[in-house]
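Novice: here you go, sequence then predicted model.
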Amino acid sequence: MNEFGGAFPLKAKPLRSITESLITKYRSKSSAQDDDHEKDEPKNSPVDEEQGTLAFAVGLAKSALASVAGKFGFSSYSYEHFTKQEMIDNLLLQKKTAISYSKWMEVCNDLDELQDFNKWKQEAESNLYDFSIVKKNMMELRSARLDGDIRKLLYLIRTTWTRNIGNIGNVNLYRHSHTGTKKLIEEYLHECELALQEVTKENNNHGLDDRYILGMLVQTRKNIGRTALVLSGGGCYGLFHIGVLAALLEEDVLPRIISGSSAGAIVASILSVHNTDEIQELMETIVEQKFDIFEEQKNIQTFLICLSRFLKYGTWYDNKNLQDTMIDFLGDLTFREAYNRTGRILNITVSPASVHEHPRLLNYLTAPSVLIWSAVCASCSLPGVFPSSTIYEKNLKTGVTQEWHHASVKFVDGSVDNDLPITRLSEMFNVDHIIACQVNPHVVPFLKLSVTCVGGEIETEYSAKFKTKLGQIYGLWSAEVIHYLQMSAEVGIARNLCTKLVSVLSQKYSGDITILPDLHEVSQLNKLLANPTPEYLLQCTMKGARATWPKISIIKNHCGIEFALDGAIKLLRSR
């Protein structure tokens, strides 16, 4: 345990498993409801049903394998000879159905041992990174620390620490085992932690003032840069983001800078207006929350109302339900008030309805008095689904709600022009590292086939090369489509539509680390624009968490130095 919070990366205090608590509460509630209705058997949660289905499939495969072996005369020893494979199959099943990160990690460690992947981890040499420079820097840090040479330690910290030293940030280092990467990389990062512990010790007879050390660490942090979490749009698929946040929060690797577009703006804003304890409680009761964003299509009358609105105004829904839901969650907090309350930097992207305006990134610097709920509604105003929206602000003198000073501009869905505002975040907050969660149904299939989005799952060299070729083909195809759309806009053919389509196709939809749902999740189009049920909320949360767990070791290694520096700086400033 270090002096400024805990293990590397920094942990303020242990957090109970959100996903495990969520499943337990859901099962208890379902069981109580079944008892009230005097049912013989309790209702299973979606997770229980998933576990049962997978267990049945694995059992069926084992039976078939044993049957085939028996036909070829191997019945006397078939079971014994398949014991190891059965153990692997059983562990893989447990990995897919784990309900907490600790259990998932335990299973992954067992799999790495059973499948002999630990041997690859122990071997320092690899053409994926410069192991010699990593080892050299680690030994220099260790030597200076053991000698108590604080001046040299500070010199090494200031001059050698970067996020991607020796290419240790290469995501391909994380596709050769179920969890973790080369032991040399983990040892180097641990040595960095020990170096920070040494230079921040109180009453250390090194003759250096705390202010001098603080200045050195602040400059180092600027050099390393900052990490931002960026949540994409994607309709009700955006509930997947809840599980991502739960997983990051549990392991205390949730960046302070958070951006959201459309559905991502909903989840990002709810997170950013609550402190950690409140978020823990909110997420554990997430299935009880109401996300009634869309009008219910209960009968032919409501359908005809929506159809009439679409024919008259070009939108299927009005945004009253959306506004009411966001006000219930967010109240009348402004961007500045939310930042002062939680310290998190919330960013929401909005796209002007006009082609003559540029997309905007709203936060406590660019729109301090803007009401967050109105920014979220504007970011969710997908053309054809919701009408364009006006943004409101709180008058600083009177506290009265009024239209923002840009009221003449109407805003639509932030995903249209700037789903992941990477460039703007870099300019404003020195962000050079992006954790992206992408759930847009028109994007996920292509990213699943992208070699840039690997990491956290085992993948062969042939698979990586195949994805590279597919990526090149997609790049050529999209370039041609963009060219024709630009030509159409220039000659006046559906100029507004073509311009918006160019924005959609030419954006970057992935980050340095990209978290993606399964293709099956984004293929359920009937749930894209529908109010979620408690069961669907639970499924999305669990699947979001499970998609994030393989990325946790990558995030810790990419961001560990950054988060530890934040903790060390906070400690020195508190003295």
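Specialist: That came in fine, so what should we check first?
Novice: C-alpha only now, for contacts and for neighbours.
Specialist: Will do.
Novice: go ahead and flag the most central residue of the chain.
Specialist: Nearest to the mean C-alpha position of the chain, counting by CA atoms, centre = their mean, stands residue 437 at 4.3 Å.
Novice: pretty sure that one contacts residue 233?
Specialist: No - taking CA atoms under 8 Å as the definition, residue 437 is not a contact partner of residue 233, at 9.4 Å.
Novice: show me where the stretch 101-250 of the chain has strands.
Specialist: Per DSSP state E, counting those that start in this stretch, the stretch 101-250 of the chain carries strands over the ranges 226-231.
Novice: where do the helices sit along it?
Specialist: When secondary structure is read from DSSP state H, counting those that start in this stretch, the stretch 101-250 of the chain shows helices at 101-114, 118-122, 131-146, 150-160, 183-199, 210-224, 240-250.
Novice: and the contacts of the fifth one?
Specialist: It stands for helix 183-199. With CA atoms under 8 Å, 6 or more residues apart in numbering as the test, helix 183-199 has contacts from 2-3, 8, 121-124, 131, 134-135, 137-138, 141-142, 145, 150, 153-154, 168, 213, 557, 560-561, 564-565, 568.
Novice: ok so, going back, and the residue nearest to the centre of the chain, how far is that from residue 147?
Specialist: 44 Å (CA to CA, to the nearest Å).
Novice: what about the residue lying closest to residue 70 once chain neighbours are set aside, neighbour count?
Specialist: Once flanking residues are discounted, residue 70 sits nearest to residue 78: 7.3 Å by CA to CA, 6 or more residues apart in numbering. Counted with other CA atoms under 10 Å, residues neighbouring residue 78 total 16.
Novice: I'd guessed residue 78 sits against residue 66; true?
Specialist: Yes - with contact defined as CA under 8 Å, residue 78 reaches residue 66; the gap is 6.5 Å.
Novice: one more to weigh against that first structure:
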Amino acid sequence: MLQRNSDSRGYVYGTISTIWLLLVSLFEWLLSSLNALRHDNNGTVKRKRLAASDCTSWQDWKETALSLDKRTNNFRWRYYTASAEYDYKLIQRRLECLKRYRSEKNDRAIMCTLRSGFIRNLGNLGDPSLFTRTYYGTKILIEDYVHETCKCLHSVRMSKEIPRIEKLEFFFAAKLSIGRTCLFFNGGTAYGLYHFGIAKALWERGLLPRVIAGSASGALIAALLGVYTKEEYPRMFSEFSSNLWETCKYTVGFSLSKLLRYGNMLDISIILKTVRKCTGNMTFQEAYDRTGRVINIVITPFAFSGSPVVLNYLTAPDVLIWSAARTSNSWAPVFRSSKLITKQSDGSLKSCALEEFVGSRPERNAFFSSSAFARISEIFNVNHFVITQSRPSLFPFISDELHHHSYHVYWVKLLRVLSLSLAFRMRQLDLLGFVPSKLRRFVLKDAVLSPHIILTPNFSFSDIVHTFTEPSPDHINYWILVGERTAWQAITLLRVRCKIELAIEKAEDSLFAEGHSPDESICRNEESESVNIKAFSETTSEMN
């Protein structure tokens, strides 16, 4: 009886995902068709816009976007410094100071100036509205400021006059001040390959954050990224699709039950097998020690609507990563009764129930439930999230501010108002207790209090065809490419928001690499995580 109920819930989830995908694609197609009829005379622009969605590489996409901006004269906007959307006078003044100090080789003046400007959204330069006027790039002043700041950081790093210990203190304080970025892969059932495409595009452009989190199928991709070093990334990204195909080619074949259960012909368990093969029996602590990347696996208990559990090297150091990713997919009937597996001090493995991390008392009211985003923020000093969302059930509640929609801007505003109103009403119903716990994950999304950007794919009717298509190498590569295309439109924004942060981390790493003493390496780990461990200890004491 339990197995039958579990299977029925799987069918319901897959059916909901498939129906939502159909409806969203239909609505997008209708609006695009209406716009095409209204602008039939502008065939050149339309062809270029359609070509942009067919690009298969970053360079092709960039060239097409620049060509489209030139054709529509939007590129001129980038060279106009003045704008009400950001404090251009502040940015211009700081840029002139940094250039002057660097030309004078006055590194201490550079340090003093930089300290007061380690703010991710200084002068509102990271506002999404500054990145949708053109298909590629933003204000030249903003790009120059970020580039000059990175040059100044390198100048401080290479300075001969400033002692090494003083440099370390400067970059450590800078890292705390500007905060950290977390790449969060949120849900997606079998559309999880979309998350892999996002990660691949960011890695190729040098924008992959060190803090990575994932839930549901996104947890599988987060687990995969967290066990490889930066030297191993090129091979991993190039061989993933072939490794996945080697696993799933023996299970191909059309199955209506598989389609209804997972919303896609690609079984989620196939991705798990590939991830388990790659990660082995590596724990969260072992992965962090090996790569320096922080993996966060988010588990939402399926049996009740309590607070999500965040597993990482601080909260669950001895848990096997693949088992945490499997438990995060407990919505799937095949993983419903899965348990976490821990590695003991003697190397033996032991299973443990999720209740050891959750507790047995559910939190019904969403108002009092802590968010996974808040938990990650307080532990790892994260103040900026890049959220990749591929759950079709939530698309009506999400507005991607970076999409260059082909239909009229008033339609975009109307959709934005409707989506916000719908999300607000669903939240009200949940606060009153009218939303069944089994449906909360379908219609409610976690509140993100920190600055964030949500990346969602542009599903179309061609994606419906791929949904009903038997898995193949082309099928796998297609979904990865969907993720890459989504990331390309956000590259400029992420450079502005994250490039300085990544430059600080790179400079700090190079300074630590100069030390050859084992004791110094130990001091580095203790110093770098002292704030995080303190925050974690305080939180744990409050819970007790």
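Specialist: On my side now, so go ahead. Just so it is clear, the structure is predicted and the values come from calculations on it, not from any experiment.
Novice: list the TM-score for the superposed pair.
Specialist: Aligned and superposed, the two chains score 0.76 in TM-score terms (TM-score structural alignment, normalised by the length of the second structure); 465 aligned residues with a CA RMSD of 3.9 Å.
Novice: contact partners for the equivalent of the residue nearest to the centre of the first structure over in the second structure?
Specialist: Residue 437 of the first structure maps onto residue 388 in the second structure, with residues paired by TM-score structural alignment. By CA under 8 Å, 6+ apart, residue 388 of the second structure lies in contact with 183-186, 195, 198, 454-456.
Novice: longest helix in the second structure, please.
Specialist: In the second structure, assigned by DSSP state H, the helix with the most residues is helix 2-38.
Novice: about what we covered before: drop anything exposed from the contacts of helix 183-199 of the first structure.
Specialist: Buried members of the contacts of helix 183-199 of the first structure, scored by 16 or more other CA atoms under 10 Å, are 2, 8, 121, 124, 131, 134-135, 137-138, 141-142, 145, 150, 153-154, 168, 213, 557, 560-561, 564-565, 568.
Novice: helix, strand or coil for the closest residue to residue 215 of the second structure other than its chain neighbours?
Specialist: Nearest residue to residue 215 of the second structure, sequence neighbours excluded (CA to CA, 6+ apart): residue 298, at 4.9 Å. Classification of residue 298 of the second structure using DSSP: H, G, I helix; E, B strand; the rest coil returns strand.
Novice: and the one 5 residues further on, by the same measure?
Specialist: Reducing the assignment at residue 303 of the second structure to three states with three-state DSSP gives coil.
Novice: distance check, the closest residue to it other than its chain neighbours against residue 524 of the second structure.
Specialist: Leaving aside its sequence neighbours, residue 303 of the second structure sits nearest to residue 438 (CA to CA, 6+ apart; 7.6 Å). In this view, residue 438 of the second structure and residue 524 of the second structure are 45 Å apart by CA to CA.
Novice: who's more crowded, the two?
Specialist: More crowded of residue 438 of the second structure and residue 524, by other CA under 10 Å: residue 524, with 16 against 13.
Novice: show me where the stretch 401-544 of the second structure has its strands.
Specialist: Assigned by DSSP E, counting those that start in this stretch, the strands in the stretch 401-544 of the second structure fall at 452-455.
Novice: among the contacts of residue 388 of the second structure, which one has the most neighbours?
Specialist: Highest count within the contacts of residue 388 of the second structure by other CA under 10 Å belongs to residue 195, 34 neighbours.
Novice: give me the aligned partner of that residue over in the first structure.
Specialist: Residue 195 of the second structure maps onto residue 241 in the first structure, by TM-score structural alignment.
Novice: count the neighbours of the nearest residue to that match once chain neighbours are set aside for me.
Specialist: Excluding its sequence neighbours, the residue lying closest to residue 241 of the first structure (CA to CA, 6+ apart) is residue 544, at 6.2 Å. The criterion is other CA under 10 Å. On that basis, residue 544 of the first structure has 26 neighbouring residues.
Novice: tell me the counterpart of residue 544 of the first structure in the second structure.
Specialist: Applying TM-score structural alignment, one finds that residue 544 of the first structure aligns to residue 483 in the second structure.
Novice: list the contacts for the counterpart of residue 272 of the first structure in the second structure?
Specialist: In the second structure, the residue equivalent to residue 272 of the first structure is residue 226, according to TM-score structural alignment. Residues in contact with residue 226 of the second structure (CA under 8 Å, 6+ apart) are 212, 287-288, 291, 293-295.
Novice: state the distance from residue 199 of the first structure to residue 168 of the first structure.
Specialist: For residue 199 of the first structure, the distance to residue 168 of the first structure - CA to CA - is 24 Å.
Novice: with residue 255 of the first structure instead?
Specialist: 20 Å.
Novice: in stretch 60-67 of the second structure, what's buried?
Specialist: Buried residues in stretch 60-67 of the second structure, counted by 16+ other CA under 10 Å: 61-62, 64-67.
Novice: which of the residues you listed lies closest to residue 171 of the second structure?
Specialist: residue 62 (33.1 Å; CA to CA).
Novice: which residue packs closest to that closest one, ignoring adjacent ones?
Specialist: Looking at residue 62 of the second structure with CA to CA, 6+ apart, the closest residue is residue 136, at 6.9 Å.
Novice: let me see the contact set for that neighbour.
Specialist: 62, 65-66, 69, 489, 492.
Novice: dump those into CSV; add distance to residue 375 of the second structure as well.
Specialist: CSV is the format used below for the contacts of residue 136 of the second structure (distance: CA to CA, whole Å):
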residue, distance to residue 375 of the second structure
62, 37
65, 38
66, 40
69, 41
489, 29
492, 28
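Novice: report the two of those separated the most.
Specialist: Among the contacts of residue 136 of the second structure, 69 and 492 lie farthest apart (CA to CA), at 14.6 Å.
Novice: related to what we said a few turns ago, ok, so what distance separates the match of residue 437 of the first structure from residue 293 of the second structure?
Specialist: Taking CA to CA, one finds residue 388 of the second structure at 18 Å from residue 293 of the second structure.
Novice: tell me the angle the longest helix along the first structure makes with helix 101-114.
Specialist: The longest helix of the first structure (DSSP H) is helix 534-574. Calculated by axes from the mean of the first three to the mean of the last three CA atoms, to 10 degrees, helix 534-574 of the first structure forms an angle of 90 degrees with helix 101-114.
Novice: how big's the offset between helix 534-574 of the first structure and the second structure?
Specialist: Compared with the second structure after fitting, helix 534-574 of the first structure has a mean deviation of 1.1 Å; criterion: mean CA distance after the TM-score superposition for the first structure.
Novice: that helix - contacts with which helices or strands?
Specialist: Contact partners of helix 534-574 of the first structure among helices and strands, from 3 or more CA pairs under 8 Å, 6 or more residues apart in numbering; DSSP states H and E: helix 18-36, helix 46-71, helix 183-199, helix 210-224, helix 240-250, strand 513-515.
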